[in-house]
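[1] need coordinates for the below:
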Amino acid sequence: MDLDRLAEQGYVIVPKFLAPEQCHELYQYATQLAPQDWQQAGIGRADQYTTNSAVRQDKIRWLQREVPYENAYLRMMDQLRVEINRYLFMGLFDYECHLAHYPPGAFYRKHLDAFKGRSNRILTTVFYLNPEWTEADGGQLVIYGDRGEVLETVLPEAGKLVVFLSDVFVHEVLAGQRDRYSITGWYRLNASIGGIVDPTR
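    Below you'll find the predicted structure:
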């Protein structure tokens, strides 16, 4: 991963972060999960958590270390966290992530993943699992600049990783024509209070 580019512009797009075989295994795993393994995605945290289908329409599954396929991805992202800290001194403490499934027509309107001073989420990562995805399939991730200009329109192709500063870049997911799968995660700072990691505010 080009960490110089991440440092310079606040985001980086890595076209082939994982080998095709690994992507395919994760894709197969995601598509074979049962309906009860997913939950409707929401907005906000703790007391402010709510679902709003006018804003986002994806379903999610939080990754757990007890599940082999999920643990393998989490361990790989732990290694990336160490590399980022070593190179950029960002003080990233841990990582949380979920699978996301966007059925045909589903979207996620413009939003920020963190607000300055109100979250310990520092870096957002989005990894795509979708084989043979084309422009006609839609479902692009759009990243905006601070004046509302489009910086990037990212096709959610298998193997592609996007990393960006969580409290800087407004972004959205456009509606797609096919089932769309990704793994979205956040590197976080340590917000421990009284020995409790990341206590609910």
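[2] use CA for all of it now, contacts and neighbours both
    Will do.
[3] show me the contacts for residue 150.
    By CA atoms under 8 Å, 6 or more residues apart in numbering, the residues touching residue 150 are 142-144.
[4] for residue 157, state which of the residues you listed is nearest.
    The closest of the contacts of residue 150 to residue 157 turns out to be residue 142 (CA to CA; 14.0 Å).
[5] from what I can see that closest one touches residue 155, true?
    No. The pair residue 142 / residue 155 is not scored as a contact, 9.1 Å apart, by CA atoms under 8 Å.
[6] now show me the structure for the sequence below, then we'll compare the two:
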Amino acid sequence: MQISQTDWPETDFTKAVESLAQRHYAVIPDFLSPPMLEMLRSECLHMHDEGHFHAASVGRAAGQQLNQRIRGDSIRWLEPEFPAGGRYLARMAELQAQLNRELFLGLRQFETHYAHYEPGSFYKRHVDRHRDNDARVISAVCYLNPEWPQEAGGEIRVWNDADEEVLCLSPQGGALLLFTSHNMPHEVLPANRVRLSLAGWFRRD
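    The predicted structure is shown next:
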């Protein structure tokens, strides 16, 4: 799908790539333009209201299970034919190409889903790469909550592999967070209102 400059602000990913290489995480505060933020948010809410979401599981393959003591969000995987989601996937393909050019990561695929957190729901501390599968390389979380007040909560906390907290980020609409999938534990704190995001992974074979 073609994307236009009206869909996205002009973004230089160079600083984000450098931060990923040096600190294993990066934040792009204005990754989404206001119109693109509204398109994605509206699509997410519409699909949720139409019943196209399902409760998220933990684990992989035969080990998958529902456990709301660990995570309480519901999700809907993006497809290229989604009017807004398809544009997001195309934009992330551009980022994937730059990550491969500059960091030689061998990324082959990007997958992502809408995540809908009801008030009070959370996701306990975890890492994104499964123990028995190293396909996930870079995690990407994009927030769909315009004008999110600090008192609403819902931050993501991120630690490095030395167990030092390196980031506590409010889910402010339009921001994109990137971090390495294998060594950055993180958690989603409860919010006092509905919290929306796109959570995904750049993968290798």
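[7] next, the TM-score between them, please.
    These two chains, once laid on top of each other, score a TM-score of 0.91 by TM-score structural alignment, normalised by the length of the first structure; 190 aligned residues with a CA RMSD of 1.2 Å.
[8] from the contacts of residue 150 of the first structure, which ones fall inside helices?
    Taking DSSP state H, every one of those sits outside helices.
[9] Serialize these to a markdown table and add fields for distance to residue 107 of the first structure and neighbour count.
    Supplementary listing: the contacts of residue 150 of the first structure in a markdown table, determined by distance: CA to CA, whole Å; neighbours: other CA atoms under 10 Å:
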| residue | distance to residue 107 of the first structure | neighbour count |
| --- | --- | --- |
| 142 | 11 | 18 |
| 143 | 14 | 21 |
| 144 | 16 | 19 |
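[10] next, the mean deviation of the top helix by length along the second structure compared to the first structure.
    Across the second structure, the longest stretch assigned as helix under DSSP H is helix 85-103. Here helix 85-103 of the second structure is compared with the first structure after superposition; its mean distance to the aligned residues, by mean CA distance after the TM-score superposition for the first structure, is 0.9 Å.
[11] so the helix or strand immediately after that helix in the chain matches what in the first structure?
    The first helix or strand that comes after helix 85-103 of the second structure along the chain, using DSSP states H and E, is strand 109-117. Mapped onto the first structure using TM-score structural alignment, strand 109-117 of the second structure spans residues 94-102.
[12] contacting residues around the matching stretch?
    Among residues not part of stretch 94-102 of the first structure, those counted as contacts by CA under 8 Å, 6+ apart are 30, 57-63, 74, 77-78, 81, 176, 179-190.
[13] mind doing that once more with 6 Å?
    Contacts of stretch 94-102 of the first structure from elsewhere in the structure, counted by CA atoms under 6 Å, 6 or more residues apart in numbering, are 58-63, 179-188.
[14] surely residue 190 of the first structure meets residue 93?
    Yes. Shown here, residue 190 of the first structure and residue 93 form a contact pair, counting by CA atoms under 6 Å, at 5.4 Å.
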